[in-house]
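[1] Turn this into a model:
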Amino acid sequence: MAKQGSRGASGPPQFSGEEMICVIYGPEAYLQRHYLDQLRDAVTKSADADVDVLHFDGPAATLADVLDELRGIGLMQQRKIVIVEDADQFVTQYREALERYADGPTDASTLVLRPGKWNASWKLHKAIVKVGAVAKCEPLKAAAARQWLIQHAEADHGRPLAAEAASALIASLGNDLSRLSSELGKVAASGPVGELIEVEEVEALVGRASDEEAWEIQAALLSGDAGEAIEIVTELLELSNKPAELLTYFAADLVRKIHHAAVLLDAGEPTGAITKRLKLWPPDRASATLAAARRMGASEAARLLATLVEMDRRAKSGFATADRNLERFGVLFARGLG
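    Predicted coordinates for the structure are as follows:
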């Protein structure tokens, strides 16, 4: 039997990469994505090869199709992850059959169920924790969210975060990790790497850098018109007095979403599930982002993101200016759309 990772529904999971069935559930979307990424990394490391990831839309999926995918391994393929999104109806309809599968699952694939709710008293739960893991994704309490912010500020952005500044973020935004992560990125982008983020910086930027301001530059990029993108950048810099580093963050956030959407589209995930997972809203913004993902593709989006990160690094090191970098990036983005 394969070595399992975390077997309970409390605390962060410790994936071994040999889990045959996993359940990732709960209302905290950021943790769901984070745990799914951790599982994918662990399986890839365990297999020592590329791992194919496939998505099924739970309400439309049949058990036969999912099991066929789990058991069907190509000649060159060693491991596969099969994810059933919005799996509540799927689990309800096929729970007894899933119990039988859990008694003897294939060790060549990992089944991931992503329902909204889960019952630890089920026989299915007990069968799954013997061969895999169950991860519950609940909102963090204020103290845990504050510690999470402090850790991620330095690990992800290279800037230490004062405890008072972390508390100010939570007081302003609540404890939704997706929103906290987004706003933390905006604040961190406004100053140099290594500089402490104080509460005054949070109070000055959070709320002022609204979603509408972010969308203004993102919409200009998505238009594919480099001239329009440069015009919007100039307007925000000179007339609205927005920091160039903040606008760089807005551009990077868009390219990350395009890359993530392109990867999920390539994996066959339904557009509705992608929209929900990446929080693409309202519908016109979701459509524009998904259209860009189809036109650009995952590899080009990854290349553009790496280019923008390098531009930002050079600007912060004094080798270029952030405003000039944004103008150059507008041209590169338009070319990437084709």
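[2] Could you use CA atoms for every contact and neighbour count after this?
    Fine.
[3] check which helix or strand covers Gly8.
    Under DSSP states H and E, no helix or strand contains Gly8.
[4] For it, give its distance to Ala120.
    According to C-alpha to C-alpha, to the nearest Å, Gly8 stands 9 Å off from Ala120.
[5] Tell me which of these two has more neighbours.
    Counting neighbours by other C-alpha atoms under 10 Å for Gly8 and for Ala120 shows that Gly8 has the greater number, 17 against 12.
[6] What is the burial count for the residue lying closest to the more buried one once chain neighbours are set aside?
    In space, and not counting its chain neighbours, Gly8 is closest to Val134: 5.8 Å by C-alpha to C-alpha, 6 or more residues apart in numbering. Each residue near Val134 was counted by other C-alpha under 10 Å, and the total is 26.
[7] so Val134, which of the three states?
    strand (DSSP: H, G, I helix; E, B strand; the rest coil).
[8] State which helix of this structure is the longest.
    helix 283-316 (DSSP state H).
[9] which residues sit against whichever helix or strand comes after that one?
    Where DSSP H and E defines the elements, the next helix or strand beyond helix 283-316 is helix 322-337. Outside helix 322-337, the residues that touch it by C-alpha atoms under 8 Å, 6 or more residues apart in numbering are 221-222, 224-227, 229-230, 233, 237, 244-245, 247-248, 292, 295-296, 300-301, 304, 308, 311-312, 315.
[10] got the angle between the longest helix of the chain and helix 322-337?
    130 degrees (axes from the mean of the first three to the mean of the last three C-alpha atoms, to 10 degrees).
[11] what number of residues lie near the closest residue to Val206 other than its chain neighbours?
    Excluding its sequence neighbours, the residue lying closest to Val206 (C-alpha to C-alpha, 6+ apart) is Glu183, at 6.7 Å. If you count neighbours by other C-alpha under 10 Å, Glu183 ends up with 20.
[12] Next: Gly330.
    Neighbours of Gly330 (other C-alpha under 10 Å): 25.
[13] Okay, buried residues for the longest helix of the chain please.
    Within helix 283-316, the residues that qualify as buried are 285-286, 288-298, 300-302, 304-305, 308, 311-313, 315-316, counting by 16 or more other C-alpha atoms under 10 Å.
[14] One more, so I can put them side by side:
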Amino acid sequence: MCPMAKQPTFKASMRMAIIHGKESFLMTRYTNDFAQAIAKEHGDVDKVVFDGATVDLATVLDEVRTFDLMMRHKLVIVDNADVFLAAKDTGKTSNRQAMERYAESPVNSATLLLRASAWRPGKLDKAVAKVGTVCKLQSLSELDSIRWCVGRCGKEHGCELDTQAAQLLVQRIGLSLTRLDTELGKLSAKVAPETKITKDDVLEMVGLSREEQAWEIQSVVLSGDSGLAMAKLGELLDVSRRPRELLMWSVVDLTRRLSAASTMLQNGMPAGDIRKTLKLFGDGGNRILHLAKQRTPDQLANLFTEAVAVDARTRSGLLDGRRGLELLALRVCRVVK
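    The predicted structure follows:
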């Protein structure tokens, strides 16, 4: 198994491989690494890609077992492999069972790569590992994402990324490497011919994320200061023109995470795992965890239930949207104070 923190090694001798996980950037990168390893050994490679949601077993096996007309080595890729494996052949045998049998004796003239964002481990993983590799793509932590941005910017975009700039970029974009790399490309083009990207460049080029907009009201509500919360709501609604629906979502989401954190703590989940699961970063994450420890799961679950009910009433027109938002913010302030 290849955890994402460790660079997987692909060899031309591998006849099957499984790459699964939600990080599309690494999925593409590792596929290219695998193809290059094969090409280095066999020369030009005939690459064939199937959509596992629509292709049948016979088509895949025929492609793998049929020699290329130019005698090139084949790399046959099945995307959405989880869907493909769940389907059944014309008989009673499932595609998964058929792939398990194929893995016992794969052909030498082709390599079969199964790719999926979701995956159910089983006998197939063990069979593939004997003739190739199984690689699970795991999302990077916030800190690792910051380090990745600094390294990626220097290696691929030819620019030095300031650490504070990298931290802000991750806060605004999130942990998707694909999106982060896109923004690094834009930032590099923006500062050219200079080769240093600063925090000010990120502030100028990268807009506030949904989470940052949400945090504008969440941070004030978490303080428990009702007067400050009302003033901030007025500023966001009347001056900054933030959508009322976004602010309502922000407060409801805050109660959801408080409730979930409290329940997870009661169940003995480590704080680090809770942070990762609920995306609790920085001082805000610390504050939510602190409150989750101080309040009971029932208290915070009731608060979340009330928040959902207020949101539903505003959506249905039974309660004025602004009034509902103010009432909910005040209610949260009283609970967390």
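[15] top helix in structure 2 by residue count?
    helix 244-266.
[16] can you count the residues close to the aligned partner of Gly17 of structure 1 in structure 2?
    Alignment note: Gly17 of structure 1 maps to Ala12 in structure 2; criterion TM-score structural alignment. Applying other C-alpha under 10 Å, we find 16 other residues in the vicinity of Ala12 of structure 2.
[17] Mind telling me what element Ala12 of structure 2 is part of?
    Ala12 of structure 2 belongs to no helix or strand when elements are defined using DSSP H and E.
[18] which SSE is the nearest residue to it once chain neighbours are set aside in?
    Nearest residue to Ala12 of structure 2, sequence neighbours excluded (C-alpha to C-alpha, 6+ apart): Ile38, at 4.4 Å. Using DSSP H and E, Ile38 of structure 2 sits within helix 24-42.
[19] Pull out the buried residues from that helix.
    Neighbour count says helix 24-42 of structure 2 has 24, 26-27, 30-31, 33-39 buried, by 16+ other C-alpha under 10 Å.
[20] any idea which of the residues you listed is closest to Arg323 of structure 2?
    Ser24 (42.3 Å; C-alpha to C-alpha).
[21] Map the closest one across to structure 1 for me.
    Checking TM-score structural alignment: Ser24 of structure 2 goes with Ala29.
[22] Might you report the residue contacts of its match?
    For Ala29 of structure 1, the contacting residues are 137, 177-178, 277, by C-alpha under 8 Å, 6+ apart.
[23] ok, so of those, who is nearest Val82 of structure 1?
    Closest approach between these and Val82 of structure 1, by C-alpha to C-alpha: Arg277, at 16.6 Å.
[24] Pull the number of nearby residues for that closest one.
    Arg277 of structure 1 has 16 neighbours, counted by other C-alpha under 10 Å.
[25] Not counting its neighbours along the chain, what's nearest it?
    Nearest residue to Arg277 of structure 1, sequence neighbours excluded (C-alpha to C-alpha, 6+ apart): Ala29, at 7.4 Å.
[26] Tell me the spacing between that neighbour and Val112 of structure 1.
    Distance from Ala29 of structure 1 to Val112 of structure 1, counting by C-alpha to C-alpha: 15 Å.
[27] try Thr234 of structure 1
    For Thr234 of structure 1 relative to Val112 of structure 1 (C-alpha to C-alpha), the value is 46 Å.
[28] These two: which has the busier surroundings?
    Regarding Thr234 of structure 1 and Val112, a neighbour count based on other C-alpha under 10 Å identifies Val112 as having more, with 24 against 19.
[29] neighbours around the residue lying closest to Ala110 of structure 2 once chain neighbours are set aside, how many?
    The shortest distance from Ala110 of structure 2 to any non-neighbouring residue, by C-alpha to C-alpha, 6+ apart, is to Lys74 (4.4 Å). Residues near Lys74 of structure 2, counting by other C-alpha under 10 Å, number 26.
[30] tell me which element Val150 of structure 2 falls in.
    Assigned by DSSP H and E, Val150 of structure 2 belongs to helix 142-156.
[31] Next, the buried residues of that helix.
    Those would be 142, 145-150, 152-154, for helix 142-156 of structure 2 by 16+ other C-alpha under 10 Å.
[32] again with stretch 188-196 of structure 2
    Neighbour-count burial for stretch 188-196 of structure 2 flags 188, 195-196 (criterion: 16+ other C-alpha under 10 Å).
[33] Who are the contact partners of the aligned residue in structure 2 for Leu124 of structure 1?
    Pairing criterion TM-score structural alignment: the partner of Leu124 of structure 1 within structure 2 is identified as Leu124. By C-alpha under 8 Å, 6+ apart, Leu124 of structure 2 lies in contact with 96-97, 99-100, 103.
[34] And the corresponding residue of structure 2 for the residue nearest to Gly8 of structure 1, how close does it get to Leu208 of structure 2?
    Alignment note: Val134 of structure 1 maps to Val134 in structure 2; criterion TM-score structural alignment. If you measure Val134 of structure 2 against Leu208 of structure 2 using C-alpha to C-alpha, the figure is 37 Å.
[35] how much space between the closest residue to Leu278 of structure 2 other than its chain neighbours and Ile274 of structure 2?
    Excluding its sequence neighbours, the residue lying closest to Leu278 of structure 2 (C-alpha to C-alpha, 6+ apart) is Arg257, at 6.6 Å. Between Arg257 of structure 2 and Ile274 of structure 2 the distance is 10 Å, computed by C-alpha to C-alpha.
[36] Between these two, tell me which one has more neighbours.
    Shown here are Arg257 of structure 2 and Ile274; by other C-alpha under 10 Å, Arg257 has more neighbours (23 against 19).
[37] my guess is that one meets Lys276, correct?
    No. Assessed by C-alpha atoms under 8 Å, Arg257 of structure 2 is found out of contact with Lys276, at 11.9 Å.
[38] Residues contacting stretch 184-204 of structure 1 from elsewhere in the structure, which ones?
    149, 153, 157-162, 164-166, 168-169, 205-206, 209, 243-246, 248-250, 316.
[39] Which stretches in the stretch 101-250 of structure 2 count as helices?
    Taking DSSP state H, counting those that start in this stretch to define them, one finds helices in the stretch 101-250 of structure 2 at 123-131, 142-156, 163-173, 177-191, 199-205, 210-222, 226-234, 244-266.
[40] Among these, which comes closest to Val45 of structure 2?
    Closest approach to Val45 of structure 2 among the helices of the stretch 101-250 of structure 2 (C-alpha to C-alpha): helix 123-131, 19.4 Å.
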